[in-house]
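Q: Fold the following for me, if possible:
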Amino acid sequence: MRDVVIAGIGMTPVGEHWEISLRSLAYRAIRAARQDAGGLQPQALYVGNFLAIDSSRQANLACLIADNAGLGGIEAMTVEAADASGAAAFHVGYLAVASGLVDVVLVVGVEKYTDALGPEQESAVAQAMDYDYEVMQGLTLAAQAALVMQRYLYEYRPPREAFAAFPMLAHANAVTNPYAMYRRAVSREAYERAEMIADPLRLFDMAPYADGAAAVVLTTPERARDVTHPLVAVRGSIGAIDTLALHDRPDPLAFEAAYHSVQRACEMAGIRPGEVDLFELDDAFSIYAVLSLEAAGFAERGQGWRLAEQDALGLRGRLPILTMGGSKARGNPLGATGVYQIVEAALQLRGEAGANQVPNARRALVQNLAGPASSAFTHVLERYSG
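A: Here you go, the predicted structure:
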């Protein structure tokens, strides 16, 4: 396997982009990433997307995006793993370069959530779950997360307000992120006053669905020798699955796919999870952030919420998370989220995160989940030093 580096990154602001088409949104991120990579010519394009075939009525999306970006003739395909589609596309792109199949790959995650509204869009998003045994019974992703949170509260008895720390941290970090959807801090009082979405899940426990596109250029260090900014090496990239239906799991609070993907990605990178400088985890719901910390081994079962109380997760804590606002405040563009996480981690490792910079960041753990860790993709990134 060859060394693989991130030579270029690009992204659009996350938000409700009613006026921008799906293809144009993707192109803006692609153009920025290719410029950042010094104009390297991609030989393959992998697109992470979840909703386009239903919400935008567009199949063969990778062909559309490649053609619109002037990349005719290259290999192009769409990769789907529900809301982990972006991370899955990145994994495929990494393997293509590492294996020697191609030398330069473009990965883009793109989502236009606002191409459909109301029940139609809720139905599309629910396809991340088991259709026969969950969706047809009326379950939604938010209701599913609420069941998980209710079980956690029952099993471990944390104070209900402990979960407030995660959206509060995300929003505090997003204030200085120009690409974030919500650049305002949130108080504990606002969290506690927020409406109930699905008991005990409140409004601020759920990341808002949104539009956005993010892209990276992957290549070998040799092909990136003329790139002027620091390179970021991909040291590990692994996916894992659990049962799709939550009720089929012996323990719904054990995010087994998240655990296995972290362990195997770190083994691939030759490190332990505790040897990273930041962890861009998936906070689609605040309970999932807690369970991800536990699955990765940063806290014992039932104790993940305590890390926020100990001030360990801030930009200058021992394990910074959600450094640019996470899905909660950056916004959650579903199939594009995994690529946004990669871009944000790359900014940290390049020392270009501005006011959000984690001091002396050299290595990052990045994890994207589909639903309650039905699928999990974990990557280990490191500032390249030759």
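Q: Please count neighbours and contacts with C-alpha atoms only from this point.
A: Fine.
Q: since we're on the residue nearest to residue 199 when sequence neighbours are not counted, how many residues are nearby?
A: With sequence-adjacent residues excluded and distances taken as C-alpha to C-alpha, 6 or more residues apart in numbering, residue 199 is closest to residue 146, at 6.1 Å. By the criterion of other C-alpha atoms under 10 Å, residue 146 has 22 neighbours.
Q: Can you classify the residue nearest to the spatial centre of the chain by secondary structure?
A: In the chain, the residue lying closest to the centroid (C-alpha atoms, centre = their mean) is residue 338, at 3.0 Å. With DSSP: H, G, I helix; E, B strand; the rest coil as the basis, residue 338 sits in helix.
Q: Could you also give me the structure for this next sequence, so I can compare it with the first?
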Amino acid sequence: MRDAYIIGAGQTSFGAMPGESYRSLFTEAVDHALESVPAGIDADAVDEAVVGSLGVGGRQIGLSGPAVTEHAGLHGVPSARIENACAASGYAVRQAIQAVRSGMADVALAGGVEVMTDMSGDAAKYWLGVSGETEWERLTGTTFAGVYAQMASAYFDRYEATPEHLSRIAVKNHANGAKNPNAHLGFECSLEDATSAPAVADPLNLYHCCPTSDGAAAVLVAGEEVVGEYTDEPIRVAGVGAASERVGLFQRDTYTGIDSSAVAAAEAYDSAGIDPEDLDFAEVHDCFAIAELLAYEDLGFCERGAAHELVESGATELDGALPVNASGGLKSKGHPIGATGAGQIAEAYKQLRGEAGDRQIPDAEVGLTHNVGGSGGAAVVHVLEREVAR
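A: This next block holds a predicted model:
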């Protein structure tokens, strides 16, 4: 099986985009990805395209892949949509990598798009809720904030973490997002702001929750035989892992971890031949601050029950031993559901190429992205590494 490389990646700004459509946003992201390829590339070099989207608002649910790829100039390219809730474009990237590794494509494009801000609050809650377990969660009134609040309560009951640790994660991610021109909530906040905010679902408050966003992201993947045509400093896909879990929280064995994340991470580390200690940074799925806290343990950054100690140590800060969510994460950068996973890859690509501006992590060589669907029904992890000049 041949190696696959990220040769380009781009995204739109994330936020409220009343003048844009899902087609125009996806086209902008594809243009940015094409422009980011060091030696240049034309759209007609793309052999395959995979688009991640939940389809919030019911936009073009059927044939939504061709609807956006044709608009973006990928004429005649086989394209399809993948839906895996918030992990949709993370899985799209995985499928593009599979297409390249198998030899079915020399260059594949994976992307994602979502428009979420042009509807009422009730409509938005409905579309967010469709990724929850239908019979016993969604139809009984449980929201995603409520599900993650249950996870937070269970974690606080079992371990020594407190809501203040979640607030400290929010402060960190806002500080990073303030350095990201593409961030939806690109402003800093104080610990007082993040601890005294209005409650959303106890023990989670407003600053523990990510925004709903519009946006798109796109990633270009190339095979080892052709990568030299596009760059002398490729970003190698060192490892990939993915797993599924029961959709309903009540169906699982534990509330204090996400098994799909742990299984996906173990597979990614094994295929990359590395351990968590080898990482220089990570972009993790922090739809709620408790999700980032759980990810520290699920991804092997620390022992079970010790995530709050990692927060207190400062290790996950931008200047720490393992910076987490230098982009601002979902909390600050934003969460356009279908675009989030590909957006994480775009951030990792920038970091590994030394192009992340004020939030650049010095000498970054190995990075991880972690994308979760719903409350853990699906997860996908990618390990990327910078190669020396070819």
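Q: residues contacting the residue nearest to residue 18 of structure 1 when sequence neighbours are not counted?
A: Taking C-alpha to C-alpha, 6+ apart, and ignoring the residues beside it in sequence, residue 18 of structure 1 has residue 114 as its nearest neighbour in space, at 6.5 Å. If you count contacts by C-alpha atoms under 8 Å, 6 or more residues apart in numbering, residue 114 of structure 1 has them with 16, 17, 18, 210, 211.
Q: Buried subset of these, written for PyMOL?
A: Here is the PyMOL selection string for the buried members of the contacts of residue 114 of structure 1, based on 16 or more other C-alpha atoms under 10 Å:
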select buried, resi 16+17+210+211
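Q: what two of the contacts of residue 114 of structure 1 are the furthest from one another?
A: Within the contacts of residue 114 of structure 1, 18 and 210 form the most distant pair, 10.5 Å apart (C-alpha to C-alpha).
Q: Hmm, residue 202 and residue 143 of structure 1 touching each other?
A: No - using C-alpha atoms under 8 Å, residue 143 of structure 1 is not in contact with residue 202; the gap is 11.0 Å.
Q: the more surrounded of those two?
A: Neighbour tally, residue 143 of structure 1 and residue 202, criterion other C-alpha under 10 Å: the higher count belongs to residue 202, 21 against 16.
Q: Give me the aligned partner of the more buried one over in structure 2.
A: Taking TM-score structural alignment, the alignment pairs residue 202 of structure 1 with residue 205 from structure 2.
Q: Identify the residues contacting its match.
A: For residue 205 of structure 2, the set of contacting residues under the criterion of C-alpha under 8 Å, 6+ apart consists of 194, 195, 197, 198, 199.
Q: one step back: distance check, the corresponding residue of structure 2 for the residue nearest to residue 18 of structure 1 against residue 370 of structure 2.
A: Matched to structure 2 by TM-score structural alignment, residue 114 of structure 1 sits across from residue 117. Relative to residue 370 of structure 2, residue 117 of structure 2 is positioned 24 Å away (criterion: C-alpha to C-alpha, to the nearest Å).
Q: for stretch 120-139 of structure 2, which positions count as buried?
A: Within stretch 120-139 of structure 2, the residues that qualify as buried by neighbour count (16+ other C-alpha under 10 Å) are 124, 127, 128, 129, 130, 131, 132, 133, 137, 138.
Q: Map the third one across to structure 1 for me.
A: To tie it back to what came earlier, the one meant is residue 128 of structure 2. In structure 1, the residue paired with residue 128 of structure 2 is residue 125, using TM-score structural alignment.
Q: close enough to count as contact, that match and residue 51?
A: Yes - taking contacts as C-alpha under 8 Å, residue 125 of structure 1 lies within contact range of residue 51: 7.3 Å.
Q: Look at the counterpart of the residue nearest to residue 199 of structure 1 in structure 2 and give its secondary structure.
A: Alignment note: residue 146 of structure 1 maps to residue 149 in structure 2; criterion TM-score structural alignment. The local conformation at residue 149 of structure 2, judged by three-state DSSP, is helix.
Q: Enumerate every residue touching residue 149 of structure 2.
A: Residues counted as contacts of residue 149 of structure 2 (C-alpha under 8 Å, 6+ apart) are 201, 202, 203, 204.
Q: Fine, thanks again, bye for now.
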